[in-house]
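> Quick one: sequence and predicted model below, then my questions.
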Amino acid sequence: MTFWEIIVSMLGQGLFTTIVTTILAAILALVLGFAGGLMRLSNNRFVRFIVAIYVEVFRGTSLLVQLFWIYFVLPMFGITMSALTAAVLAIGLNYGAYTSEVVRSGIQSVDKGQTEASIALNFTPAQRMRRIIIPQAFIIMLPNLGNQLIELFKSTSLVALITLTDLTYQANVLNASTLQTTEIYTALLVLYFLIAWPLTKGIQILERKLTEGRM
């Protein structure tokens, strides 16, 4: 097979699975990240403690082990799920833990005077967070959130290990049948770069748009 035939062979189901896994896991990670980040700032010590356990467990253990545990161990307790669901859950939970720290630090980076001004304007805590704090904090968070998204996308290569037919799985199948190892894994490298590069540039463009007139 030629180099381009190899690339075409890895598209289709492999590309679709990689993109779907990335999108779903990113949504879950963002939801968990923002919820966890806000809860880390709660006045309730019990809430902070529960979220801290979640963050430390998922940041302190390997994503690969988490993926295996969810897919292979949970069925022993009667919780069975598809490979796609397990992949989205493992990656989303893992990156949600990291994202929560980005959210927490971003919110804490907003000038305290903004909070004091919103209190003077008689805003409720929810209004302060929604209208004043989060819009400013989001701009601070954006570079780190972009980095998390790229890392999340690259981590989807692990899902091949639970038989999910992503790009890496397709590459492994092709390699087993053709033994064109150099060409196949070079093509895989190129495909991951071609997908990651627009994501990186998109985040940079969004960051520039949001910071226009603020500097």
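Received it, and whenever you're ready, just let me know what you need. Numbers count the residues shown, from 1 in each chain.

> From now on I want contacts and neighbour counts done on CA atoms only, so please keep to that.
OK.

> Now do the same contact list for the closest residue to Ile70 other than its chain neighbours.
Excluding the flanking residues, the one nearest Ile70 by C-alpha to C-alpha, 6 or more residues apart in numbering is Ala86, at 6.1 Å. Counting by C-alpha atoms under 8 Å, 6 or more residues apart in numbering, Ala86 touches 67, 70-71.

> With distance to Ala35 and secondary structure as extra columns, can I get these in JSON lines?
As requested, these are exported to JSON lines (distance: C-alpha to C-alpha, whole Å; DSSP: H, G, I helix; E, B strand; the rest coil):
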{"residue": "Leu67", "distance to Ala35": "22", "secondary structure": "helix"}
{"residue": "Ile70", "distance to Ala35": "22", "secondary structure": "helix"}
{"residue": "Tyr71", "distance to Ala35": "25", "secondary structure": "helix"}
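
> which of these lies closest to Thr200?
Nearest to Thr200 among those: Leu67, at 25.6 Å, using C-alpha to C-alpha.

> What is the neighbour count of that closest one?
Other residues near Leu67 number 23, with proximity taken as other C-alpha atoms under 10 Å.

> contacting residues around the nearest residue to it once chain neighbours are set aside?
Spatial nearest neighbour of Leu67, chain neighbours left out: Ala90 (5.3 Å); criterion: C-alpha to C-alpha, 6+ apart. For Ala90, the contact set (C-alpha under 8 Å, 6+ apart) comprises 63, 66-67, 70.

> Please compare the first structure with the one that follows:
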Amino acid sequence: MELHFDKAFATLGPSLWQGIGIVVYITLFGFALALVVALLLAIGKLSRNKVLTRILSLFIELIRGTPLLVQFFYIYYVIPVLLNSVASLAGYATNVQFKPATCGIIGFAINYGCYMSEVIRAAILAIDYGQREAGLALGFSEKQVLFRFIIPPAIRNSVPVFGNYLVMMIKDTSLLAMISVQELLLRTKTYASQTFLTVEAYTILALFYLVISIPLSQLSKIVERKLKQVG
């Protein structure tokens, strides 16, 4: 079997570079929102309100117990139908539709936010109780102690895990091909079906993922070392 990597890279390469832009865009926004969701869920689960903690625990288990791809489908196909149905019952004619990239960002924010919330919660519980007492002794309120003395070191201690989640999110963007996001996998699949250069196309795709994920992994390790020096 004769392979044509030069031809495949010359024609598929430019398209994949454009796809990287979409992958980075969705990943950065999705990860940033996931951090916000994770922090809110972690703080909520640590509250003294038992009803709130049970609701949040149920929500987290629901998200963690279903595949990310199913969640993308639900956000993309089901939620617009539900919103349009509710609006119709209220007497309004609507045609709510979500852009595929928007669904990807929302899906990543919710899914990864639930997973990272447990990381943050565990990191908060691992902080020495004396820091809380010292903050209260200095006249700070409970909220001020939480956001000034507890959360910052907890986030810093969670950075290595967050780095792993970021790399995982990069690779999970391939799932977005199923809801028509023009990321790397969908572009490669389209090209391979048109040219029949299957081996070349998917090998190049794997290399492109490595080009993104390996530098991110190394950057995460560098940040981790820097934070340890600061700590």
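Perfect, I can see it now. Computed from a predicted model, the values in this text were never measured in an experiment.

> could you point out the longest helix in the second structure?
Counting residues, the longest helix found in the second structure (DSSP state H) is helix 5-45.

> Tell me how far that helix lies from the chain's centre.
8 Å (C-alpha atoms, centre = their mean, to the nearest Å).

> Please spell out which residues along whichever helix or strand comes after that helix are buried.
For helix 5-45 of the second structure, the following helix or strand on the C-terminal side (DSSP states H and E) is helix 50-64. For helix 50-64 of the second structure, the neighbour count (16 or more other C-alpha atoms under 10 Å) marks 53, 56, 60, 63 as buried.

> which one is the counterpart of the first one in the first structure nearest to, not counting chain neighbours?
Right, the one you point to is Thr53 of the second structure. Here Thr53 of the second structure is matched to Arg48 in the first structure, going by TM-score structural alignment. Leaving aside its chain neighbours, Arg48 of the first structure sits nearest to Arg40 (4.9 Å; criterion: C-alpha to C-alpha, 6+ apart).

> got the contact list for Leu219 of the second structure?
By C-alpha under 8 Å, 6+ apart, no residues touch Leu219 of the second structure.

> Just tell me what it corresponds to in the first structure.
In the first structure, Leu219 of the second structure lands on Gly202 (TM-score structural alignment).

> what range in the second structure does the host helix or strand of the residue nearest to Leu67 of the first structure sit on?
Element membership of Ala90 of the first structure [criterion: DSSP H and E] is helix 83-109. Helix 83-109 of the first structure corresponds to residues 100-126 in the second structure, going by TM-score structural alignment.

> distance of Gln131 of the second structure from Thr195 of the second structure?
62 Å (C-alpha to C-alpha, to the nearest Å).

> my bad, Leu28 of the second structure
Counting by C-alpha to C-alpha - Leu28 of the second structure and Thr195 of the second structure are separated by 32 Å.

> ok, these two, which is more surrounded?
Neighbour tally, Leu28 of the second structure and Thr195, criterion other C-alpha under 10 Å: the higher count belongs to Leu28, 15 against 10.

> What residue in the first structure is paired with the more buried one?
Using TM-score structural alignment to pair residues, one finds that Leu28 of the second structure aligns to Ile23 in the first structure.

> Please apply the same query to Gln229 of the second structure.
In the first structure, Gln229 of the second structure lands on Glu212 (TM-score structural alignment).

> That'll do, ta.
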